[in-house]
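Asks: sequence isn't available, so here's the structure alone:
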């Protein structure tokens, strides 16, 4: 039996691009990835995903769609539920946890230091949304 997710992230898509953040803190410090973080007590994994985006970027995400759950870290320390959506409101206002952010297209990805297999995760996000990457 697979353990339940204990962290969540969200790939936010707009006009064929996906919002990436450069993390300021461990784990994955200085790597480009999706906004996200650890599950808190008494919240669902969807609530975690929505809260983390709000805290890190000031955006309100709606209707997150589950893409996959990844085991990350030593011995699967993190069981990350990855969501995607095109439904959000607000303007990006990065918190101190974020060094930088950008709306990335496929051509930009090769030039960035990203978390493992982020290109595959992004492709799955676009597939779930019925879009091509």
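Replies: Looks like it arrived, so ask away. The structure presented is a predicted model; accordingly, all values stated were derived computationally and were not measured.
Asks: make it CA atoms for all contacts and neighbour counts henceforth
Replies: OK.
Asks: tell me who's in contact with the residue nearest the centre of the chain.
Replies: Centrality entry for the chain: nearest residue to the mean C-alpha point is residue 34, 2.8 Å, by CA atoms, centre = their mean. Going by CA atoms under 8 Å, 6 or more residues apart in numbering, residue 34 touches 9-11, 19-21.
Asks: can we see that at 6 Å?
Replies: Taking CA atoms under 6 Å, 6 or more residues apart in numbering, we find residue 34 in contact with 9-11, 20-21.
Asks: for residue 10, same thing?
Replies: The contact partners of residue 10, by CA under 6 Å, 6+ apart, come to 34, 82-84.
Asks: just these: which are in strands?
Replies: 82-84 (DSSP state E).
Asks: could I get the residues you listed as a markdown table with neighbour count and distance to residue 58?
Replies: A markdown table is the format used below for the ones in strands among the contacts of residue 10 (neighbours: other CA atoms under 10 Å; distance: CA to CA, whole Å):
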| residue | neighbour count | distance to residue 58 |
| --- | --- | --- |
| 82 | 27 | 19 |
| 83 | 27 | 17 |
| 84 | 28 | 17 |
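Asks: ok, structure two:
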């Protein structure tokens, strides 16, 4: 892939569950997914995911581990870098961008309307975390 990532998201994992957010606005409005967002000028992709989680949820993420980069949107609008971390702290304080949030057991994922292939992405994230 020649295009560098211009957006990032992270699977936050605690006690075998993954934190999912329900997006309040487009893109992907009303769908469950990972917290994240667009890269800002001058930041690394790791700084982007740390900032986005702080802005959206009030959590401080440390040591995000890269999992994959996937193309999203028509014509490759976004090159999304997906990370995973179990190293985070703080109390969840959702911003207006978040309609809801839940700690979800991956086995319960079929009950949620998620972004495309989120189940596969979660499997890859958990595999990276397991080492």
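Replies: Great, that's in hand. Keep in mind that this is a model prediction, so the values were computed, not measured.
Asks: thinking again about what came up before, mind checking which of the contacts of residue 34 of the first structure land in strands?
Replies: If you go by DSSP E, the contacts of residue 34 of the first structure have 9-11, 20-21 in strands.
Asks: how about CSV for the contacts of residue 34 of the first structure, with distance to residue 74 of the first structure added?
Replies: Converted to CSV, the contacts of residue 34 of the first structure look like this (distance: CA to CA, whole Å):
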residue, distance to residue 74 of the first structure
9, 19
10, 22
11, 23
20, 24
21, 23
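Asks: for these, which single residue is the most surrounded?
Replies: In terms of neighbours by other CA atoms under 10 Å, the contacts of residue 34 of the first structure top out with residue 10 at 29 neighbours.
Asks: what segments of the second structure are helices?
Replies: Using DSSP state H, the helices assigned to the second structure run over residues 45-57, 118-130.
Asks: which one of those helices lies nearest to residue 67 of the second structure?
Replies: Proximity to residue 67 of the second structure, assessed across the helices of the second structure by CA to CA, is greatest for helix 118-130 (6.0 Å).
Asks: got the buried residues for the closest one?
Replies: 118, 121-122, 124-126, 129 (16 or more other CA atoms under 10 Å).
Asks: distance from the chain centre to that helix, please.
Replies: 12 Å (CA atoms, centre = their mean, to the nearest Å).
Asks: that one vs the first structure, average distance?
Replies: Helix 118-130 of the second structure: mean distance to aligned residues in the first structure after superposition is 0.4 Å, counting by mean CA distance after the TM-score superposition for the first structure.
Asks: hmm, who's touching that helix?
Replies: In contact with helix 118-130 of the second structure (CA under 6 Å, 6+ apart) are residues 67, 84.
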